[in-house]
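K.L.:
Sequence and predicted model, in that order:
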Amino acid sequence: MSTDQQTGATGHKAPAPIKAVPLKHPGQWVAAAVLLVLAGLFVYGAATNPAYRWDTYAQYLFERRILEGVGYTLTLTVIAMFIGVALGVMLAVMRMSPNKVLSATAWLYLWVFRGTPVYVQLVLWGLVGAIYKKIDIGIPFGPTFVSFDIQALNAAFAFAIIGLALNEAAYMAEIVRAGVQSVGEGQIEASTALGMSWWQTMRRTVLPQAMRVIIPPTGNEFIGMLKTTSLVAAVPFTLELYGRQRDISGVNFQPIPMLLVASTWYLAVTSILMVGQHFLEKHYAKGSTRASAGNTTMVEEGK
């Protein structure tokens, strides 16, 4: 830039640019030092406390029954989450449907499953055999085609999945509904103007755009489901991670190291899922980032 340009129209020399000096925050260093000291004291105390029984912890960390429990935990999480997401999408669409019967049915479902604890629901699923001793399928007050003896079925694993999935569907329905409502009304009006029905508009226009809002909280729900599987002992189903460690600690009478083993595996799997969630959120945030950058550029050009 030339001297004339720096002088400007008024003849005054332009001021020198301000040199920004970052503020010092000594309190952060003090807080960090205090936290490090406390963490060191905790680690030292845990390492020297015989109650933790680190030898037992090392013995069972990769024990066959524990690894099988991890496998069952992941299986429960994936299957229950898949069913919960599919049912949640259907409930969300029903909840926003102009059909009053569908909307009221979805609202009643959400009211029941969000209003009662998941542990209580799992206990009730475990008592299905006591509530319904036999299920007959046929014509009401007529012939029976198929009959199931519930008490003879060994379906704890299936009941655990059903209980987790039905509860998760209620929360996924609200997540999907929030994502759908984030789509502008103009998109729906444009689809209607093109002759699409309400269901076609939801399937082809609204839901694909709502995924940017739906995906991140769904990742949180997936991680939460992994930890919620520890409650399926209420069914009772005890082959997952928490149930396995509880069975082992009931034999060796060392619950503390066994709980630490289970916690280590929960932390390990959760950490992997959190990394995956981070990249998934980053992927679905690309569109909004570009849109914001484009809007900023247009504003600057308008100036």
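P.N.:
Nice, I can see it.
K.L.:
can we go C-alpha only for contacts and neighbour counts from here?
P.N.:
OK.
K.L.:
Distance of the most centrally placed residue in the chain relative to residue 173?
P.N.:
Centroid check for the chain by C-alpha atoms, centre = their mean gives residue 221 as the closest residue, at 1.2 Å. For residue 221, the distance to residue 173 (C-alpha to C-alpha, to the nearest Å) stands at 12 Å.
K.L.:
and if you look at residue 68?
P.N.:
From residue 68 to residue 173 the distance is 32 Å (C-alpha to C-alpha).
K.L.:
Those two: who's more crowded?
P.N.:
Neighbours were counted for residue 68 and for residue 173 using other C-alpha atoms under 10 Å; residue 173 has more, 25 against 16.
K.L.:
Pasting the second one now:
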Amino acid sequence: MGIYEVLVRDFPFLLKGLGVALILLAALLVIGFVLGLAMCLIQLYGPRTRLVQWPLIAYERVFRGIPIIIMLFIFYYGLAGLLDITSFAAAILALGFRSAAYQSQIFRSAFQSVPTGQMTAARAMGMSKTRAIRYILFPQAMRYAIGPWTNEFSSEIKETSLAYVIGVVELTRQAHYIISSTQGNVLIVFAVVALMYFIVNKSGNSLLYGLERKLAVPGFGKR
């Protein structure tokens, strides 16, 4: 059986692997969004004490400074002795916590792009700091964050492919299975996989760019 016949036969397995990669991507981005936003808000509007700020700075530097493969090994093999954790859960945590470190900086820049007078005006109107952040600063900051967030999306969809090193059966590992069954044909198989990643990346960025245009208001840059 030729390689093209094998690809047609095994393409559903590639789609299954892609589905696993997309679930992994969605989960890690949600974790990164929630933790990253919380870290950003604490850094900008929380207590300025070292006890609060220094752990957040240390978190960012650690998760941004360690290679993701090492982080995957730490979360999977390191936690295996403490917790009964699957490779998929370990990948979500490792990639999600790392994404949080990057997303916190995206949100921090976005909030700092909102004129400081906005908070002053909101407080002068009698709004609490929490309400001012929620109703005045947050909607504006999210518009600024969409552009940089597309880069995070592109980066993370590619990094989900590294989850195969701890046994997650995603798209890259499925490709390895096909290559093993065909005794080679590496170029063709990974060309198909590359095309699938490219389509997902392009589609996601197009949706985010569309959202950015839809939410555009006077005074905000247009892509």
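P.N.:
Cool, got the structure. Since the structure is predicted, the reported quantities are computational estimates derived from the model, not experimental observations.
K.L.:
just to revisit the earlier point, return the residues in contact with the corresponding residue of the second structure for the residue nearest to the centre of the first structure.
P.N.:
Residue 221 of the first structure maps onto residue 152 in the second structure when the alignment is built from TM-score structural alignment. Listed by C-alpha atoms under 8 Å, 6 or more residues apart in numbering, the contact set of residue 152 of the second structure reads 99, 102-103.
K.L.:
just checking, next helix/strand downstream of the top helix by length along the second structure?
P.N.:
Taking DSSP state H as the criterion, the second structure has its longest helix at helix 3-45. For helix 3-45 of the second structure, the succeeding helix or strand toward the C-terminus, using DSSP states H and E, is helix 50-65.
K.L.:
according to the alignment, the helix or strand that that following helix is followed by goes to what range in the first structure?
P.N.:
The helix or strand immediately downstream of helix 50-65 of the second structure is helix 68-73, counting by DSSP H and E. Using TM-score structural alignment, helix 68-73 of the second structure lines up with residues 118-123 of the first structure.
K.L.:
Leaving out the residues flanking it, which one is nearest to residue 145 of the first structure?
P.N.:
residue 138 (4.9 Å; C-alpha to C-alpha, 6 or more residues apart in numbering).
K.L.:
What does that neighbour correspond to in the second structure?
P.N.:
So, by TM-score structural alignment, residue 138 of the first structure is left unmatched.
K.L.:
where's residue 138 of the first structure relative to residue 148 of the first structure, distance?
P.N.:
Taken as C-alpha to C-alpha, the span from residue 138 of the first structure to residue 148 of the first structure is 12 Å.
K.L.:
in the first structure, which spans are strands?
P.N.:
When assigned using DSSP state E, the strands of the first structure occupy the ranges 134-138, 144-149.
K.L.:
Now the aligned residue in the second structure for residue 77 of the first structure: closest residue in space, sequence neighbours ignored.
P.N.:
Superposed on the second structure with TM-score structural alignment, residue 77 of the first structure falls opposite residue 25. Nearest residue to residue 25 of the second structure in three dimensions, chain neighbours excluded: residue 157, at 6.1 Å (C-alpha to C-alpha, 6+ apart).
K.L.:
Burial check on the aligned residue in the second structure for residue 185 of the first structure, number of neighbours?
P.N.:
Correspondence of residue 185 of the first structure to the second structure, assessed by TM-score structural alignment: residue 116. A count of neighbours around residue 116 of the second structure, defined by other C-alpha under 10 Å, yields 11.
K.L.:
How about the one 5 residues further on?
P.N.:
Residues contacting residue 121 of the second structure under the criterion other C-alpha under 10 Å number 13.
K.L.:
go on, residue 60 of the first structure?
P.N.:
Counted with other C-alpha under 10 Å, residue 60 of the first structure comes out at 19.
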